[in-house]
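K.L.:
Got a predicted model here, sequence first, then my questions.
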Amino acid sequence: MIDFLRGQIALLETEYVVLDVHGIGYRVFCPNPYVYGTKKDEIVTIYIHHHVREDAILLFGFSTREEQKLFRKLIEVSGIGPRVALGILSGGSPDHVVAAIHQENISFLIKLPGIGKKTAQRMILDLKDKLDGMGAPSLFDEAPVLSDAQEGNSGWPEAREGLKALGYTDTELDRVWLRLKDSVGPDEAVDSVMKKALKLLYAG
């Protein structure tokens, strides 16, 4: 089984990258391929989950061991396949996902791509006692992972209204905020927040 690959980014797409490893191009599906957008001429390491099924051999890749480990835990949950697990990691950092499971924060989990209430409950039931040592323990004692205060202290609420006027749905905007919030400063201008959000929305 392949555990990691090291090479140069040869191609960047919305769902995957092609990694050139000594002249062989490996297609690797990633939670957010654009994290490699500034590293096209660099040697990068991508941690791999090598998934084999009857009709395909697929590579799923992660920028950290923590993401790789959480992905493998997620696909052990009934009803969560590799694509859904990848969507979960595209919508929330490992620290936040783990914290939400420990906190039994269903409202956070159902905002992740592909997760409904029953699946969120199953994630909590199956994984709460299996994630020891993962994530940041300090998160468990804080307010809910995606707090109203965190949204209100940035330009996001106003930017969100502007994006809704452009036709984006609440579901799309919730998912984008999960990916965006760590890069938005408390005093950041609304137009800057909108530009960042639109870049993620266009990327898919």
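P.N.:
That came in fine, so what should we check first?
K.L.:
only C-alpha atoms for contact and neighbour calcs from this point on.
P.N.:
OK.
K.L.:
packing partners for the helix ranked longest in the chain?
P.N.:
What stands out as the longest helix in the chain, according to DSSP state H, is helix 190-203. Packed against helix 190-203, as judged by 3 or more CA pairs under 8 Å, 6 or more residues apart in numbering; DSSP states H and E, are the following elements: helix 156-165, helix 170-180.
K.L.:
ok, structure two:
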Amino acid sequence: MIAWLRGELRLRDEDGRVIVDVGGVGYLVTVPIGVLGQSVLGDTVELHVHTNVREDAIALYGFETEDQLQAFNALIQVSKVGPKLAVNVLSGIDPAGLADAVEREDLARLATISGVGKRLAERLSLELRGKLKITGHALRATPGVRSAEPQRFRDLRSALMNLQYRPKEIDGAIAQLREEDPDAEFDALLRRALGLLRK
């Protein structure tokens, strides 16, 4: 059972998957939008991993923080929520936001997540209540390993993905914005990103 990976980021595709090279072995890992968003190919990265074993396949799902992994594990216990949908949920909301929406029964917020309609929002609110223990703990700092992308940039990445921009285009725009104006608010970032991507 694989629970953690540390290695070189070798590939990132448009389906939310990355390949991490650990000692010459490439592990294909599905990650939520924004995970490893700060990293570029060749960087050393670390991931908490959930190994999903089925009769016909073994799939790996990766996360930068314990909270993301814990939220994923809670999500896949919800009826009719599988690993792919759980990753999709965490692409649209961070664990703290998910816990807050669940505890406040904010169905409107939950229903804004891509792939989550009214019925699933109700199910998430009911079945996750009291089960999301957010600690704020990330992977330990390691030389050469970049930290998690700030939430406003994760939100920006999600918005641009929903507008059908390619991951490589989004990576370039976000890298430029992080360098030019790292403290900008989301609305300003979105306007600037759209301007860059339309050139």
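P.N.:
Arrived safely, thanks for sending. Worth saying up front: this structure is predicted, and the values here are computed from it rather than measured.
K.L.:
Please state their TM-score.
P.N.:
The pair, once superposed, lands on a TM-score of 0.69 when counted by TM-score structural alignment, normalised by the length of structure 2; 159 aligned residues with a CA RMSD of 3.1 Å.
K.L.:
what angle do the longest helix of structure 1 and helix 170-180 make?
P.N.:
With axes from the mean of the first three to the mean of the last three CA atoms, to 10 degrees as the basis, helix 190-203 of structure 1 and helix 170-180 are set at 110 degrees to each other.
K.L.:
mind listing what's buried in helix 190-203 of structure 1?
P.N.:
Along helix 190-203 of structure 1, the positions that meet the burial threshold by neighbour count (16 or more other CA atoms under 10 Å) are 190, 193-194, 197, 200.
K.L.:
how distant is that helix from the center of its chain?
P.N.:
Here helix 190-203 of structure 1 shows a centroid-to-chain-centroid distance of 17 Å under the convention CA atoms, centre = their mean, to the nearest Å.
K.L.:
Is residue 98 of structure 2 located within a helix, as I assumed?
P.N.:
Yes: for residue 98 of structure 2, which was evaluated using DSSP: H, G, I helix; E, B strand; the rest coil, the result is membership in a helix.
K.L.:
how close does it get to residue 3 of structure 2?
P.N.:
Computed with CA to CA, to the nearest Å, the distance linking residue 98 of structure 2 and residue 3 of structure 2 is 23 Å.
K.L.:
who's more crowded, the two?
P.N.:
Set side by side, residue 98 of structure 2 and residue 3 show more neighbours around residue 98, with 23 against 12, by other CA atoms under 10 Å.
K.L.:
Which is the succeeding secondary structure element to the longest strand anywhere in structure 1?
P.N.:
If each strand of structure 1 is counted by residues according to DSSP state E, the longest one is strand 43-53. Per DSSP states H and E, strand 43-53 of structure 1 leads on to strand 56-62 as the next helix or strand towards the C-terminus.
K.L.:
What is the distance between the next helix or strand after that next one and the centre of its chain?
P.N.:
Once the chain leaves strand 56-62 of structure 1, the next helix or strand it forms, by DSSP H and E, is helix 65-74. With CA atoms, centre = their mean as the basis, helix 65-74 of structure 1 stands 11 Å off its chain's centre.
K.L.:
quick one: residue 37 of structure 1 from residue 107 of structure 1, how far?
P.N.:
Distance from residue 37 of structure 1 to residue 107 of structure 1, counting by CA to CA: 32 Å.
K.L.:
er, residue 174 of structure 1 I mean
P.N.:
Taking CA to CA, one finds residue 174 of structure 1 at 11 Å from residue 107 of structure 1.
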